[in-house]
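*Asks:* Let me see the structure of the following:
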Amino acid sequence: MKIASWKPATLADAVSLAALFRRVEAAAPVGLEQHADDVTTRLAALGPELGSGTRVGRDDDGDVAAYGEVAEMGEVDDVLRIRLANVVRPDTANDVRAELYQWLLGQAEQVRQVRGSAQAAVLGTRCAENDRVGHELLARHGFELVRHERDLVLALPESLPTEVLPPGLVSSPVDERYEELARLAHNEAYADSPSAIRPDQRTWPAHAIAHPRFLPDLSCLVLVEADGAENPVAGFLFALADDDTEKPTAVLHCLGSRVPWRRRGLATAMITHALRRARSAGFQQVRLRVSDTNPAALALYRKLGFVGSGRGYAVLMRRLGPDAS
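*Replies:* Predicted coordinates:
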C-alpha cells in the first residue's frame, strides 16, 4: 500500500491517529497512545511545532496510514533532545517508512540549525522488539540501541503492607503548588540516564498532572519536612489509568527519587501507597515499565511481586551536530 497524500497533523486528526496507533500496537508495540483524548494531548503538547513537526499520510481511500513526528524534548547539558516517531500501518510498503525517516531526519536537522550550527542534538526513537525491518532502517540511518524497555505487571493481592517513610519525610498529594518543583526533581532524578526524557516547562504538564488519564489518588510526592530545603520534593510517583486491558489496570507512569534520598525506602513506600490506593479504587492489576539499564529498579519491582508481561520495545539514539561522529 502506498501513500496518496501527506499533510501536517491537526488536532482534528486525533481519532484517526488513535485508530492507526491501535493497529500498530497490536502488531509491533512501542507504547503509543491508543485513545483519541491521549493523542489530542500529545498533539497539543507540540504547540507551534504541530504544523512543521508532523506529517500524516493517507491512502487512496483517505484513511490515515502513516504518521511522522519531530518533537523537541528540552535541552540537557547543552544538548538538545529531539523525539522522532515513525508510525506506519503494517500493510504499508517499506519504502514509505524509509521515505518518512528521511523526512524526520531532515526536519530534526532544521530544528537543530535554528539553535545554531554549533548546537549538539540527540535524536531518540522507539522500535518494537519484533520489528526487524524497522531496526534495519534505523541502523542504516546511524541509530544505535541504547536500552530495552520492559513491561512488568502485578496482580493486586488481597493484603498489602502499609507504606513506611524514613523520618523527616512526609507523603503529599500531587497538586499545582509543587508542579515546577516536581519537574525539577524529576529531571534531577533522571539526570544519570542519558536517554531519559527530561521535560521542559512547556512539555511537563502533559507528562504529569495534565495527562488525560492521570490518577491523583494513586499519585504522590515525598516531601522533606525540614524548612529551608531548596527543593522539598525528594521523590515522586505519577499514576495513570490504562483502559486497553480486560482487567481494570493502573500504570505507574513515572517514578523516581532524587540522588540524596535514594536507597532509603522511598520507592518502596510510594509504590506501596499506589498499590493500596489502586486496590481500594477497584483496580485488579498494576503495570509499570523499567529499563534493562536499571537493574536496581528491576530487582526492587520483582521483590514487590511484579513479573514480566512479555511486552517491551527498544530505544535507539543518534547524535546530530558538530561532534556527531
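
*Asks:* Going by C-alpha atoms from here, please, whenever you check contacts or count neighbours.
*Replies:* OK.

*Asks:* where exactly do the helices run in this protein?
*Replies:* 14-27, 36-45, 49-52, 94-115, 132-140, 179-189, 204-207, 266-280, 295-303 (DSSP state H).

*Asks:* Not counting its neighbours along the chain, what's nearest residue 196?
*Replies:* residue 190 (6.4 Å; Cα to Cα, 6 or more residues apart in numbering).

*Asks:* residues near the one you found, how many?
*Replies:* 18 (other Cα atoms under 10 Å).

*Asks:* Tabulate the helices of the chain (JSON lines), appending mean neighbour count.
*Replies:* Formatted as JSON lines, these follow (neighbours: other Cα atoms under 10 Å):
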{"stretch": "helix 14-27", "mean neighbour count": "19"}
{"stretch": "helix 36-45", "mean neighbour count": "19"}
{"stretch": "helix 49-52", "mean neighbour count": "16"}
{"stretch": "helix 94-115", "mean neighbour count": "17"}
{"stretch": "helix 132-140", "mean neighbour count": "15"}
{"stretch": "helix 179-189", "mean neighbour count": "20"}
{"stretch": "helix 204-207", "mean neighbour count": "19"}
{"stretch": "helix 266-280", "mean neighbour count": "21"}
{"stretch": "helix 295-303", "mean neighbour count": "14"}
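
*Asks:* quick one more, to check against the first:
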Amino acid sequence: MTVDLANLTRRPIAPGDAAPLAELLNAIEVVDVFGEYYSEEDATDQINAPLLDLERGTVGVFNGDRMVGYSSAAHKLLVEDVHRVTVSGGVHPEYRRRGLGAELLAAGIASARALHAIHHPGLPLAVDAQNNALNDSARACYQAAGMTPCRWYSHMRHPLGAAVVDVPTPDGLVVEGYSVHNDAEFFAVSNEAVLDRWGGVSVPLEQWRAFVGWPAFRPDLSFLLRDVDSGAAAGMLLTCSWGADTAATGVRDAHFTRIGTRRADRKRGVASALISHALRSARDAGFDRASIEVDADSPTASNGLYQRAGFSVARTEVRYTLNA
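*Replies:* Predicted structure coming up:
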C-alpha cells in the first residue's frame, strides 16, 4: 500500500477517539506482542486517565477516520529527584517503514519536555519508553533518538491448577479481601512499597481512584494481609482481568498489577502468602493462568520470589531512557 504521509492528519487524541485507538492498538499487538488487547471501553479508560494531558501530551495520526499512529507522554504529579515521563506510541503495521515511527517518537519527546516545563521545571527530566525486547525496529528507532537501554522487565506467567504452591499465612497475620472499608489501607501500602522500586513514586489519590474504578479491576481477587496484634496493614495485592484479552486469546488471565509490603513487615513472608492466596483464589474462580510484570533488576529480588511460586518468564521488555 502506498500512502503519502504528508496527507495524513495529525492532531491531539480526543475523548471520541476510543474506537479507532482500540483498533490501532489491537493491530499493533498482532505484530509487536505486548500481551494486551483493547476493547473500546479499555481505550476510553486510557484516554480518560486522570493525569493525561490530551492537548499537550498526545498526537494521533489519521487516514480519514482511521487512526494509523499515535504518541502519548504521561507526566507525573508526585516526583522525588527526577521527573520520569513515560512516552508510549506505535504505528499500524501497514504504515511502517516510512519514518512515521521516528516522527511520533520525536513528538512524544517534545511533549515530555513541554509537560516537564509546566509541572517540574526545576528537576532533571528523563524520558522513558518501553518495548518488547525482540522488536528490533523499535530498538533502532529509540537509539536513533539518543535513547539507551536502562532496565529490563520480565513478563511472567503461572499456569495455576496443580502448579499452585500452597504457602500458609504467617502467624500473626490474617487475610482479608478488598472493600471500600480498607481501600485507604491498600492505597497507603501501595504508595509506601513503590518507593523502593526503580523510578517508583507515589500516585495521587485521583489516580488511585481511577485505577480501582476500572472495569478490569477484580476486588474479589485483591487481598490485604493485616497484623492481628497491631491491626495495621502489612501488605496488599491487586488483580485485574481484561475481557478483551480473553475474547482475543480464549484465556482468562488474572494479572497481579500491584503487590507491596510495608517496610516494617518485610522478611515475614507477606508477599509469598499473598501470592499463594491470590493464585488459589484465581484458580478456584475458573481462571486459566495468572501473570505479572517484574523488574528483572529489582532490589527485592522479586524474580526469584515469583519463580518459587511457580511463575516462568513469557517475554522480556526493555525500558529505554533519554536524559533530556
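
*Asks:* Quick one, which of the helices of the first structure gets closest to residue 155 of the first structure.
*Replies:* helix 266-280 (9.9 Å; Cα to Cα).

*Asks:* Mean per-residue distance, that closest one versus the second structure.
*Replies:* Helix 266-280 of the first structure, aligned to the second structure and superposed, deviates on average by 1.3 Å (mean Cα distance after the TM-score superposition for the first structure).

*Asks:* What span of the second structure is that helix aligned with?
*Replies:* Helix 266-280 of the first structure corresponds to residues 270-284 of the second structure when matched by TM-score structural alignment.

*Asks:* Kindly report the same for stretch 126-135 of the first structure.
*Replies:* Counting by TM-score structural alignment, stretch 126-135 of the first structure corresponds to residues 130-139.

*Asks:* Report the separation between the two terminal residues of that stretch.
*Replies:* 10 Å (Cα to Cα, to the nearest Å).

*Asks:* if we look at it, which residues are touching it?
*Replies:* 32-34, 88, 315-320 (Cα atoms under 8 Å, 6 or more residues apart in numbering).

*Asks:* Most widely separated two among these?
*Replies:* 88 and 315 (18.6 Å).

*Asks:* sorry, back to before: I'd like to know how far the residue nearest to residue 196 of the first structure sits from residue 78 of the first structure.
*Replies:* 16 Å.

*Asks:* With residue 285 of the first structure instead?
*Replies:* Distance from residue 285 of the first structure to residue 78 of the first structure, by Cα to Cα: 40 Å.

*Asks:* swap in residue 1 of the first structure?
*Replies:* Taken as Cα to Cα, the span from residue 1 of the first structure to residue 78 of the first structure is 42 Å.

*Asks:* Give me the more crowded residue out of those two.
*Replies:* residue 1 (13 against 10).

*Asks:* The closest residue to that one other than its chain neighbours: what's it in contact with?
*Replies:* Closest residue to residue 1 of the first structure apart from its sequence neighbours, by Cα to Cα, 6+ apart: residue 92 at 4.7 Å. Residue 92 of the first structure makes contact with 1-2, 65 under the criterion Cα under 8 Å, 6+ apart.

*Asks:* before we move on, what about residue 199 of the first structure?
*Replies:* Applying Cα under 8 Å, 6+ apart, the residues near residue 199 of the first structure are 73-74, 183, 187, 207.

*Asks:* tally of neighbours for whatever residue of the first structure lines up with residue 90 of the second structure?
*Replies:* Counting by TM-score structural alignment, residue 90 of the second structure corresponds to residue 87 in the first structure. Residue 87 of the first structure: 23 surrounding residues under other Cα under 10 Å.
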